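> Sharing a model prediction with you, sequence too.
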Amino acid sequence: MPKVLISDKLSPAAIQIFKDRGIEVDVNTSLSPDELKAVIGQYDGLAIRSNTKVTAEILAAATNLKVVGRAGIGVDNVDVPAATARGIVVMNTPFGNSITTAEHAIAMMFSLAREIPQANASTHAGKWEKSKFMGVELTGKVLGIVGCGNIGAIVADRAQGLRMRVIAYDPFLSTERAKELNVEKVELDELFPRADFITLHTPLTEATRNIIDAKAIAKMKKGVRIINCARGGLIVEEDLKAAIEAGQVAGAALDVFKVEPAKENLLFSNDKVVCTPHLGASTSEAQENVALQVAEQMADYLLTGAVTNALNIPSVSAEDAPKLRPYMTLANQLGSFAGQLTETGIRDVKIEYIGHVATLNTKPLTAIVLEGLLKPMNETVNMVNAPVVAKDRNIKVSTVKTDSVGDYHTLIRVTVTTDQRERSVAGTLFGGDKPRLVEIKGISIEAELGPYMLYVTNQDKPGFIGALGSLLGQNGVNIATFHLGRAAPGGDAILLTQVDQPMDASLLEKVRALPQVVQAKALAF
């Protein structure tokens, strides 16, 4: 009989799920790290929320552990690479808090518009300052949503019920999905000057970090109100404070902060700022939902081997795993390559399996391609939920199998159609297990992907390679590999080079400024 330890508070109904499925369960929510380390070797499963820290040291002592289940989205408290190295599945419940977080954003917007927290404090203090708290209506106002994924879409729906006009910026929002949500899809530079309220619902990535800074605020409508129930690092707090004091921003409502727990913050003393202690997921319904989900997922895995919402392993049978392992790496690289180059809403994804790979179980490979493709826009996506995320965004996914052999014994080609263009990338295996890119946008190229890559599309003109090499050298960037391809002499060309360190933004701008460059992107794998 499998045995599970619950080390953070979960609903009694979740505990009963384990028992009803025949799984022995212990509940101990007061274990210190040393105490957890001492007992974890007895258990097959560990169910947690955010309080338990599942470190590499804890995992090293978990000699029988098979699965860690996180009731919630974030797994910052779990050393996922260490768990993967030990063959331990890490699961979460990425969609259980969506409605609750969206509702909290709406509540924060109301509080901000009508100064409810300030008026409440004043009235409790025995004052009657009716004329002091002059709010604004939400009806007829323009709500700008930055990030229109699962939570953002729910916020849009609720805001429309309040008769707000909703515009949305999301580089991965397709035109069809925007129509379905009845929102106007706009670019960020258009959203800023039009929106009366701006609410953030995007993951924290290198592309979104500090998305609201002094430069962005300067583009906004004077008197804008900003709500953030997503991630603290999306806003430069110093810039927001200065903008509120200057009157450019009328107020802000923040549930998340750059440093948490936020017991001190430069915004706390400002009466134009509404603050809550990361309450986005804090409702009894949400806590119940994620607890029940994680219990079901863990029980399924321990009893049947079924995998749902796993962050670190593919859904593959033991028989297929050895055959598919090198293809999984290739599929992830192809998807990630296409995803990092995609800057607008995705409409269609076509995945072709040609030659030997067409004879294998390609379903997990498709999921892995989608995971790599969608990861830049959704930090919680994994190979299990990637098809669901694609469906929710109205991304049409098609696969084609052709077992006849062409130029390569085995080949995977991924073609992505966006609102603006179509782009394809193809790869094969050298020596049976070494992934290689062999085609980008129909141009032949042979390249091995490394941790840091520079991708350039350029005009095939003399002197370009020397100019690029000199620029990188002058900035202390060492080139590891260098791969070239072109459609025709003097025509479109591509360059893919591996470098020894990440490319910073300023150097990337210098690359883009070279005369022959059409596009330049820094990629990471």
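All right, it came through fine. Residues are numbered from 1 along each chain as shown.

> alpha carbons only for contacts and neighbour counts from here, please
OK.

> got the residue ranges for the helices in the stretch 51-200 of the chain?
56-61, 80-85, 98-114, 116-124, 150-161, 175-181, 188-194 (DSSP state H, counting those that start in this stretch).

> what would those look like in a markdown table with distance to Tyr43?
Listed next are the helices of the stretch 51-200 of the chain as a markdown table, based on distance: least, C-alpha to C-alpha, whole Å:
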| stretch | distance to Tyr43 |
| --- | --- |
| helix 56-61 | 11 |
| helix 80-85 | 15 |
| helix 98-114 | 31 |
| helix 116-124 | 46 |
| helix 150-161 | 34 |
| helix 175-181 | 44 |
| helix 188-194 | 49 |
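
> Among these, show me which one is buried the most.
helix 98-114 (a mean of 21; mean count of other C-alpha atoms under 10 Å).

> Contacts for it, please.
116-117, 133-138, 150-152, 154-155, 158-159, 199, 225, 227-229, 251-254, 273-274, 279-283, 286 (C-alpha atoms under 8 Å, 6 or more residues apart in numbering).

> how about the helices of the stretch 51-200 of the chain, which one is nearest Lys441?
Lys441 sits nearest to helix 175-181 of all these, at 23.3 Å, using C-alpha to C-alpha.

> Any idea how far the closest one is from the middle of the chain?
Relative to the mean C-alpha coordinate of its chain, helix 175-181 is positioned 20 Å out (C-alpha atoms, centre = their mean, to the nearest Å).

> take the one below as the second:
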Amino acid sequence: MAPKVLVSDSLSETAVQIFRDRGIEVDFLPALGKDKDKLAEVIGKYDGLAIRSATKVTAALLEHATNLKVVGRAGIGTDNVDKEAASKKGVIVMNTPFGNMITTAEHAIAMMFAVARQLPEASASTHAGKWEKSKFMGVELTAKTLGVIGAGNIGGIVCNRALGLKMKVVAYDPFLSEERASEMGVEKVELDELLKRADFITLHVPLTDSTRNILSKENLEKTKKGVRIINCARGGLVDEMALAELLKSGHVAGAAFDVFAVEPATENPLFNLPNVVCTPHLGASTTEAQENVALQVAEQMSNYLLDGAVENALNMPSMTAEEAKVMGPWVKLAESLGSFIGQVTEEAIETINITYDGVASEMNLKALEAAVIAGIMQAVNPDVNMVSAPLIAKERGIQISKTTQDASGTFDGFIKLDIQTVEKYRTIAGTVFSDGKPRFIQIKGITIDSEIGEHMLYTTNKDVPGVLGKLGTLLAEHGENIANFTLGRASEGGDAIAMTFLDTPIKAETVAALKDTGLFQRVIPLHFKA
């Protein structure tokens, strides 16, 4: 029987025709996504669901989706899909992360022009019959310094376009190597340096715990007088109230925002301020972008439903069904190893060497490598998946190599990562035990046997009496319950590490208290996928 797909949001007829041409039965009901009750009534008939942003794929809806195998989102954002619930139901969630890159980058450039020359206000004034030529004195972009926060896919295009405008471009991106920056023609700098030098600042990073309010009040005050801020990435990256005050004081000369902390944005501190350009989240709103993502999602879903190929999946490795049965725990291990590195590393990563030992060397190394890289990248960009991660690493200029070897040591196999950053060398290794559970077996060259939990704490210290007692006491005083605990040391009196598995995420005040003891070199909260 042919697979059956429901298109519950507005997709182009060309995209719908792709399903039909591939022999897939398709129902094109673009208004259905807004009627959650009716959608729940019919969803059980379908193998695939193609959506944009109107359809909400909730846990409640998925309970009715008895035959659903894949959800395809035409676009990058999947906030309207409960990915955890989908994973539990065995439903793959795909998106199309690269279809609107050019469109979004062009919108950022357009917004930069608009705020440089006060175009919206000048247009409104002229439409009103005024001729206020002297009122709208703008600035040139040529020879100005553009600070790009996030030089990935979209940010990289913005850099390219800005160089074409004869701007000087400085970029802040923890994953951008010096070599890749040189190839792009931009100068890699730290955030404080960018804030100090940039005439225009544009943001192109996802919203994560590390990027939320990256332009905080404190950082905005570090900018040079007369700076102009452009945000076409995500709401919440900028402290909008602080920016409004700096606009009123004249420290910031202008701002252009396509995204806001609360959307739909019917009111905002930036509204109605002079030389502030606002648009209603139009970054991906071009005919070409909407068509591209629609065609891509139709092709991806068809490939999966007919051939089992997995592309741009957010909750499943790229591998065959046969491989998944054996490789599942090893993929989770690989991703956890990468996630550890991503969470403890602040500097740009230059090289990654992955050693596959024993049984690990006989598996789908491409999938394991993708899982490692995805784990690393997800520390700063949770939208990265196993398909997009290798491409992003390549664009960042990260060199990736692998080594395979026969079984050595006491394990049937293991995976080891050796990471070189601009300043440091890091290493971690792990294996999968016979119970199917991944474990860390070595960190910093120190042997350890650590279960991998959702909420963990990594600490390093010198091997002296009293450290572990203080750790346990402070955790208890702050109400942190330990589920498991593992430690190791290089030698007596030398470097020591501990991995503490906690029942809940550790509180910020607990971390601060541990740091204040002066006993620990590093105190890093970790989060791993459950």
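Now that the structure is in, tell me what you want to look at. Keep in mind the model is a prediction, meaning the values are calculated, not measured.

> what's the TM-score here?
Put the two chains on top of each other and the TM-score (TM-score structural alignment, normalised by the length of the first structure) is 0.97; 525 aligned residues with a C-alpha RMSD of 1.5 Å.

> thinking again about what came up before, for PyMOL, write the selection for the buried entries among the contacts of helix 98-114 of the first structure.
Of these, the buried ones can be selected in PyMOL as follows, counting by 16 or more other C-alpha atoms under 10 Å:
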select buried, resi 116+117+138+150+151+152+154+155+159+199+225+227+228+229+251+252+253+254+273+274+280+281+286
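
> What about the contacts of helix 98-114 of the first structure, which are in strands?
Secondary structure from DSSP state E places 199, 225, 227-228, 251-254, 273-274 of those in strands.

> Quick check: the gap between Val78 of the first structure and Val316 of the first structure.
23 Å (C-alpha to C-alpha, to the nearest Å).

> For the two, indicate the residue with more neighbours.
Counted by other C-alpha atoms under 10 Å, Val78 of the first structure and Val316 do not tie: Val78 has more neighbours, with 22 against 18.

> wait, what's in contact with the more buried one?
By C-alpha under 8 Å, 6+ apart, the contact list for Val78 of the first structure reads 53-55.

> Dump those to a markdown table, plus neighbour count and distance to Ala447 of the first structure.
Formatted as a markdown table, those follow (neighbours: other C-alpha atoms under 10 Å; distance: C-alpha to C-alpha, whole Å):
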| residue | neighbour count | distance to Ala447 of the first structure |
| --- | --- | --- |
| Lys53 | 18 | 40 |
| Val54 | 23 | 38 |
| Thr55 | 16 | 36 |
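
> List just the nearest of those residues to Thr497 of the first structure.
Nearest to Thr497 of the first structure out of the contacts of Val78 of the first structure is Thr55 (C-alpha to C-alpha; 35.7 Å).

> Skipping its backbone neighbours, what lies nearest the closest one in space?
Counting by C-alpha to C-alpha, 6 or more residues apart in numbering, Asp79 is the residue found nearest to Thr55 of the first structure once chain neighbours are left out, at 5.4 Å.

> Wait, that neighbour touches Val54, no?
Yes - the criterion here is C-alpha atoms under 8 Å, and Asp79 of the first structure meets it with Val54 at 6.2 Å.

> and Gly450 of the first structure, what does it touch?
498, 524-525.

> can you do 10 Å?
With contact taken as C-alpha atoms under 10 Å, 6 or more residues apart in numbering, Gly450 of the first structure is in contact with 333, 480-481, 497-500, 523-525.
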